[in-house]
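*Asks:* Sequence below, structure please.
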Amino acid sequence: MKLRGVRRSRNIEDRRRSGGGGLKISGLGLLAVLAISYFTGVDVTALLDGGGTTYEGELTPAEEKSADFSAAVLGTTETVWTGIFRDQLGEAYVPPKLVLFSGATASPCGGASGATGPFYCPADEKAYLDTAFFATLQQQLGAKGDFAAAYVIAHEVAHHVQNEIGILPQVNRLRQSASQVESNALTVRLELQADCLSGVYARNVEGLLEPGDIDEALNAARRIGDDYLQSRAGRVPQPHTFTHGTSEQRSRWFARGFETGDVNDCDTFGAERL
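*Replies:* A predicted model of the protein is given here:
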């Protein structure tokens, strides 16, 4: 991904110098959090080899590079979604903040940690990312490349897009009165729509993609499918426990969004086939 000269977003909240920050789970969080955990239902210790590290003081050059990369990618999402909201939805886009942390931090939706993976909290309209997840994505899950990492950020921003257009609150209300299996099924549709919206973003990143970038994103989508993660953790995949969709579903919906670039083609809730 060509990020040299790209505007860096100012909507970055860097907590990596301040350490953990206490893990408090509010009642609102339990109901509203999207639980955008890439490791839901699997043995996270088998994947993370001990989790993240709490930084104190100055950050290393590699850590600074991760923050700069995140700010650049977030800046591209702001440009893209501002245009899409204007041209396709006739609305103004209000971007989210991206919280960078190490090891653990707190959010209104509950504790954020390296074990939960990146997630979006609708209560404060912020996405949370332990930048160590980039290394986990490449080294542990085999999703290499800068656009694989960009896809992770774009996916969380896509949840903010869902929140902005009212889909996320509707689904959260339905989940509160649903059984666990029904709630999981709703969450899968929500996650696949976010994958599709990530594809829409990728389609509209004019002039910034390089050869192989889309393949990197598709591979990342496959590597964080519920069936793949459960199998990798030594479990027989249990579809009724899925909360994000299979590897095939995640990559296919991303591809659909990329092929059309149209938000209206991401209606996973009206789709007969997921």
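*Asks:* When you work out contacts or count neighbours from here on, use the C-alpha atoms and nothing else.
*Replies:* Fine.
*Asks:* Point to the residue nearest the middle of this structure.
*Replies:* Nearest to the mean C-alpha position of the chain, by Cα atoms, centre = their mean, lies residue 156 at 3.2 Å.
*Asks:* can you give me the strands for this protein?
*Replies:* Remark: strands assigned in the chain by DSSP state E are 12-14, 97-101, 104-107, 110-113, 119-121, 126-130.
*Asks:* returning to what we had before: quick one: contacts for the residue nearest to the centre of the chain?
*Replies:* By Cα atoms under 8 Å, 6 or more residues apart in numbering, the residues touching residue 156 are 36, 118, 119, 120, 127, 194.
*Asks:* please give me the structure for this one as well, since I'd like to look at both together:
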Amino acid sequence: MQWRGRRGSRNIQDRRRSGGGGLAVGGAGGLGVLAIVVVGYFLGVDLTPLLGGSDGAVQTGAQRELTQDEEEAGQFVSVVLADTEQVWGQVFPEQLNATYQPPVLVLFSGRTSSACGVAGSATGPFYCPPDQQVYLDTDFFVTLQQQLGAGGDFAAAYVVAHEVAHHVQNLTGTLGEANRVRGQVGEAQSNAISVRIELQADCYAGLWARLAEDRLGVIERGDIAEAMNAASRIGDDTLQRQSGQVVRPDSFTHGTSEQRQRWFARGYEEPLMANCDTFSAERL
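*Replies:* Here you go, the predicted model:
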């Protein structure tokens, strides 16, 4: 992805200098420091199956300087966020006859507060509907590449685009209605609705990727393959197998690897929001 030297977003709130420390994880197959996502309002990349029965403690530090890698990761996220603002700023009037209001993206390290509760290093990327903010510990990109095998800058861009897609769902009312219904049904039905939420976000991420390619010219050879690989690596079935668990479809909250790839591809191949209606789809 062509991102160096390009314009970044002003909607970035960097709290990383006031954080530090991490999550010490044991008994998880030697994964070491691992970012996970809390299931519930935290709609992100669910890596909880990899933890098994491990325990750990979040530690926070005082004011600190950012490393060069952290500085670069922050710049990268800022550019990707700016690209989402430009694309969705065009899509909303074109396809919805509405105005897009971008989210604020909060970068943190260690732990931070949100309207959804306290987010720690044990929390991967997530979108919080009450404050309409995306939260991201940039150490998650290291986990994505080293522990999950989803390397490449566009794999990381896909993660950001997926979380911004939850904001799009919130603006259109889809997320609020889906979560309202989830609160009224049993666990299995709630999980099934969550899968539809997540697959639609994958489809929107694919839509963004296509328009970033067509209109911004920032996509390079191999980028889409990186995103597809990332989608495969974070499928519920793949994560459960990797953790040594029995695959339990009724416990899925994000969709299988095949589903996540297919819905991303659908958004990329036909970049219309109407084509991303997972809630009306008979087959996911």
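*Asks:* Return the residue of the second structure aligned against residue 246 of the first structure.
*Replies:* Following TM-score structural alignment, the counterpart assigned to residue 246 of the first structure within the second structure is residue 256.
*Asks:* let me redo that: residue 138 of the first structure
*Replies:* So, by TM-score structural alignment, residue 138 of the first structure is matched to residue 145.
*Asks:* what's the distance between that match and residue 229 of the second structure?
*Replies:* 11 Å (Cα to Cα, to the nearest Å).
*Asks:* Looking at those two, which one has more neighbours?
*Replies:* More crowded of residue 145 of the second structure and residue 229, by other Cα atoms under 10 Å: residue 229, with 19 against 16.
*Asks:* And the more buried one? What does it align with in the first structure?
*Replies:* By TM-score structural alignment, residue 229 of the second structure lines up with residue 219 in the first structure.
*Asks:* Tell me if I'm right that that match and residue 141 touch.
*Replies:* No. With contact defined as Cα atoms under 8 Å, residue 219 of the first structure does not count as touching residue 141 (10.0 Å).
*Asks:* Distance of residue 186 of the second structure relative to residue 107 of the second structure?
*Replies:* Residue 186 of the second structure sits at a distance of 34 Å from residue 107 of the second structure (criterion: Cα to Cα).
*Asks:* ok, these two, which is more surrounded?
*Replies:* Between residue 186 of the second structure and residue 107, residue 107 has the larger neighbour count (other Cα under 10 Å), namely 22 against 10.
*Asks:* what do we get in the first structure for that one?
*Replies:* Using TM-score structural alignment, residue 107 of the second structure pairs with residue 100 in the first structure.
*Asks:* residues in contact with that match?
*Replies:* Residue 100 of the first structure makes contacts with 12, 13, 14, 15, 16, 67, 128, 129, 130, 131, as judged by Cα under 8 Å, 6+ apart.
*Asks:* let's see it at 7 Å
*Replies:* By Cα atoms under 7 Å, 6 or more residues apart in numbering, the contact set of residue 100 of the first structure is 13, 14, 15, 16, 128, 129, 130, 131.
*Asks:* What sits closest to the third one if chain neighbours are left out?
*Replies:* To tie it back to what came earlier, the one meant is residue 15 of the first structure. Once flanking residues are discounted, residue 15 of the first structure sits nearest to residue 101: 4.9 Å by Cα to Cα, 6 or more residues apart in numbering.
*Asks:* Please apply the same query to the fifth one.
*Replies:* Taking Cα to Cα, 6+ apart as the measure, residue 128 of the first structure lies nearest to residue 99, with 4.8 Å between them; neighbours along the chain are not counted.
*Asks:* So what's the residue count around the one you found?
*Replies:* Quick note: residue 99 of the first structure (other Cα under 10 Å) scores 21 neighbours.
*Asks:* circling back to that earlier point, now tabulate the contacts of residue 156 of the first structure in JSON lines and tack on neighbour count.
*Replies:* Below are these laid out as JSON lines (neighbours: other Cα atoms under 10 Å):
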{"residue": "36", "neighbour count": "22"}
{"residue": "118", "neighbour count": "25"}
{"residue": "119", "neighbour count": "26"}
{"residue": "120", "neighbour count": "29"}
{"residue": "127", "neighbour count": "25"}
{"residue": "194", "neighbour count": "28"}
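*Asks:* For those, which pairs are in contact in the second structure too?
*Replies:* With both residues aligned by TM-score structural alignment, their matches' Cα atoms under 8 Å, the contacts of the contacts of residue 156 of the first structure that the second structure also has are 36, 118, 119, 120, 127, 194.
*Asks:* Chain neighbours aside, what residue packs nearest to the residue in the first structure sticking out farthest from the centre?
*Replies:* Relative to the centre of the first structure, the most outlying C-alpha is that of residue 57, 27.7 Å out, by Cα atoms, centre = their mean. Of all residues not flanking residue 57 of the first structure in the chain, residue 17 sits nearest, at 5.6 Å (Cα to Cα, 6+ apart).
*Asks:* Pretty sure that neighbour sits against residue 53.
*Replies:* No. Using Cα atoms under 7 Å, residue 17 of the first structure is not in contact with residue 53; the gap is 11.0 Å.
*Asks:* on that earlier part again, what's the counterpart of the residue farthest from the centre of the first structure in the second structure?
*Replies:* Aligned counterpart of residue 57 of the first structure in the second structure: residue 64 (TM-score structural alignment).
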